[in-house]
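1. Next one to model:
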Amino acid sequence: MRYAKSSRPNSIKFDQDYLYVNIRNIDFSFNYNGKTFTYVPSAGKEIIINQKTLALENARTLFAFGHRTETIYLNLSYLLHMPSFVKELNIILANRDYAIKTAAYASNYTNDLIIDQLEQWNVKRLIDKALDNKDEHAFNELLKLL
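-> From the prediction side, this is the model:
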């Protein structure tokens, strides 16, 4: 009997194109013929997923599992034949949407703050220019913007 017991990721990072699931420090077990093989982070340490196609970019990466003195190596494509592993991977992919939306919101909020600050500085610069030119009408209009 083969099955994965636990596969919670250590961290999930992403950029515009890829999702990186770091599994270096997780408790991940694989049961094979009554022996429990525990994940050993000596070989594969990360799962890379293309964000647009959701395809695994490193399906041939080998992951090491140890039981006492015995070590076996399984590639990621082999692990995908286990329903429990696929279920855990689907949970990770579902959480990725939330992480991306949260990061995008934080990024948009930061951008809005920067734009507001730049607009305020621009208005103050224009007020200084209106004062230098002794343009009372422009000065009064710009004060309304503050």
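
2. alpha carbons only for contacts and neighbour counts from here, please
-> Fine.

3. At which residues are the strands of this structure located?
-> Counting by DSSP state E, the chain forms strands over residues 2-4, 11-14, 18-22, 29-32, 35-40, 46-50, 62-67, 70-75, given from the N-terminal end onward.

4. looking at the ones you listed, which is closest to residue 138?
-> Each of those has some distance to residue 138 by CA to CA; the shortest is strand 11-14, at 47.6 Å.

5. Next, the structure of the following sequence, for comparison with the previous one:
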Amino acid sequence: MVSVKKFKPYYIKSDTDYVRLILGYRYFTIFINGEEYQFIPIRSKEIKINRKTRKIENIEDQFAFQKGNDVIYITMNELIYLPDFLIHVYDIAKPYYTDIQEQNDETNEIIIAELERLNIKRLIDKALDERDEQSFFTLINLL
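-> Purely as a prediction, here's the structure:
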């Protein structure tokens, strides 16, 4: 049976598309059949998570774990079936998901404000065409 004892990324990189959890020596420890194995960065050393879908992208990567001279390779596909592994990964990556949502919310608010301003200008033009002074002055105050 495999379980996670310790999981901390060495550092975290994020861009607009991905959150990358970079793993370092002794920052990731698992138990395999009651024996403790420590991560060593031989083959893969990062967990790549899509910020939009929140899914782990590099499921074919292999991670190496060592105990003494014994080295065991486990694929990401095998690791994602461990509930405690997924809990650790998503707890660490969670703050990076909200950043992209907040940016989208701010962008949406800017777009809506600009559309409202343009709509008021069109209504002002309509009030001028219809020679509706009351609507014209009311709309001018909204700008």
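
6. Nearest residue to residue 79 of structure 1 in space, ignoring adjacent ones along the chain?
-> Counting by CA to CA, 6 or more residues apart in numbering, residue 79 of structure 1 lies nearest to residue 85, which is 6.6 Å off, once chain neighbours are set aside.

7. neighbours around that neighbour, how many?
-> 19 (other CA atoms under 10 Å).

8. Distance from the helix or strand that contains residue 109 of structure 2 to the middle of the chain?
-> Assessed by DSSP states H and E, residue 109 of structure 2 sits inside helix 83-130. In this view, helix 83-130 of structure 2 has its centroid 17 Å away from the chain centroid, taken as CA atoms, centre = their mean, to the nearest Å.

9. Can you name the next helix or strand after it?
-> Following the chain from helix 83-130 of structure 2 toward its C-terminal end, the next helix or strand by DSSP H and E is helix 133-142.

10. Run through the neighbouring helices and strands of that following helix.
-> Judged by 3 or more CA pairs under 8 Å, 6 or more residues apart in numbering; DSSP states H and E, helix 133-142 of structure 2 is in contact with helix 83-130.

11. I'd like to know which elements the helix it packs on is packed against.
-> Partner elements for helix 83-130 of structure 2 (3+ CA pairs under 8 Å, 6+ apart): strand 2-7, helix 133-142.

12. re earlier: distance to residue 127 of structure 1 and mean neighbour count added to the strands of structure 1, as a markdown table?
-> Rendered in a markdown table, the data for those read as follows (distance: least, CA to CA, whole Å; neighbours: other CA atoms under 10 Å):
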| stretch | distance to residue 127 of structure 1 | mean neighbour count |
| --- | --- | --- |
| strand 2-4 | 67 | 17 |
| strand 11-14 | 43 | 15 |
| strand 18-22 | 46 | 20 |
| strand 29-32 | 67 | 18 |
| strand 35-40 | 65 | 20 |
| strand 46-50 | 50 | 19 |
| strand 62-67 | 64 | 19 |
| strand 70-75 | 65 | 13 |
